[in-house]
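Participant: When you get a sec, could you give me coordinates for this:
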Amino acid sequence: MAHQPDESPGFLLWHVTLRWQREIAAALAPLDLTHVQFVLLASAWWLNQAGEAPRQHALAAHAGTDVKMTSQVLQKLEDKGLLEREVDPSDTRAKLLRVTDKGAALAERAVEVVESADAAFFAATPDAKTLLSLLRPLAAR
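Facilitator: Purely as a prediction, here's the structure:
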């Protein structure tokens, strides 16, 4: 049982997450993207590149985001001209998500910016591979 905050993995993870989120938000601000907008845009872009035009539920599952919040953020991305929602011919109630050319260019640039911010932030860790091996099982839960 941890009696001190610096002995609590959860407390430390909370603080690391907050610092990392601030760094990512600052890196994305010049691109006029929030962190959640970036995650959804990049996820849709990656899925589109893999030949998929995901529905909103599939995109939310891929990104790990709440479906209702995803819908609101997708509307903002659509308003910015970064993605389009098309009626799914197999189910007219559903919409397929496609990143526009403008959205693809921004997604590609944003991924570079975030990867650079990640590299700078995680440079303080002595072994990135070990960190990834520790995080993967937690992310898969």
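Participant: When you work out contacts or count neighbours from here on, use the C-alpha atoms and nothing else.
Facilitator: Will do.
Participant: What segments of this protein are helices?
Facilitator: Using DSSP state H, the helices of the chain run over 9-28, 35-49, 56-63, 67-79, 101-122, 128-139.
Participant: Another sequence for comparison is provided below:
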Amino acid sequence: MKPGESPGFLLWHVTLRWQRDIAAALAPLDLTHVQFVLLACTWWLNGRGQRPNQLAVARQAGTDVKMTSQVLRTLEKKGLIEREVDPADTRARRLRVTDLGADLAPRAIAAVEEVDARFFGPVPVEDAVALLGRLAAEDGGPDGGQPS
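Facilitator: Coordinates of the predicted model:
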């Protein structure tokens, strides 16, 4: 089999290209891709009346809990989120997007959605979502309706 016939090798190249495009779109907003995902997930959960803890955000984002904690500290230093001690469990931190974060999150989501629209444009959205959803489901996949 030639490399160009290997689904995994092709996925590797596609993923790298998509990540470069996302990074370029987020750079002017001073966000890395993982910072964006965690900010967007926190903003999305807050918008549904939830005050998630770090574990809930990590699950929503599909990220490692320790890495999530480190990145959330960075977002806190940037003034985009607040981490407050959970009165019910002093080991846990509840997350709330600040006004600055609430202003930035939808702009960052729009930038990422623009990249996605261009990147996936050659493929009907329903087909891309069906394929990627099927592949993501093998690992528990994201819940429907979460940010990109």
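Participant: so what's the residue mapped onto Lys102 of structure 1 from structure 2 up against?
Facilitator: Residue mapping for Lys102 of structure 1 onto structure 2 gives Leu100, with TM-score structural alignment as the criterion. The contact partners of Leu100 of structure 2, taken as C-alpha atoms under 8 Å, 6 or more residues apart in numbering, are Gly79, Leu80.
Participant: ok, Leu100 of structure 2 to Arg94 of structure 2 distance?
Facilitator: As defined by C-alpha to C-alpha, to the nearest Å, Leu100 of structure 2 lies at a distance of 18 Å from Arg94 of structure 2.
Participant: just Glu138 of structure 2 next, same as before
Facilitator: 29 Å.
Participant: between those two, who's got more neighbours?
Facilitator: Arg94 (20 against 8; other C-alpha atoms under 10 Å).
Participant: quick revisit: columns distance to Asp91 of structure 1 on top of the helices of structure 1, output as TSV?
Facilitator: Below are these laid out as TSV (distance: least, C-alpha to C-alpha, whole Å):
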stretch	distance to Asp91 of structure 1
helix 9-28	35
helix 35-49	19
helix 56-63	13
helix 67-79	18
helix 101-122	25
helix 128-139	32
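Participant: right, and those helices - which one's nearest Asp88 of structure 1?
Facilitator: helix 56-63 (11.3 Å; C-alpha to C-alpha).
Participant: What span of structure 2 is the closest one aligned with?
Facilitator: So helix 56-63 of structure 1 sits over residues 54-61 in structure 2, by TM-score structural alignment.
Participant: So for structure 2, the centremost residue is which one?
Facilitator: In structure 2, the C-alpha nearest the mean C-alpha coordinate belongs to Val37, at 2.2 Å (C-alpha atoms, centre = their mean).
Participant: From Thr34 of structure 1, how far off is the aligned residue in structure 1 for Asp21 of structure 2?
Facilitator: In structure 1, Asp21 of structure 2 lines up with Glu23, judged by TM-score structural alignment. Distance, Glu23 of structure 1 to Thr34 of structure 1, by C-alpha to C-alpha: 12 Å.
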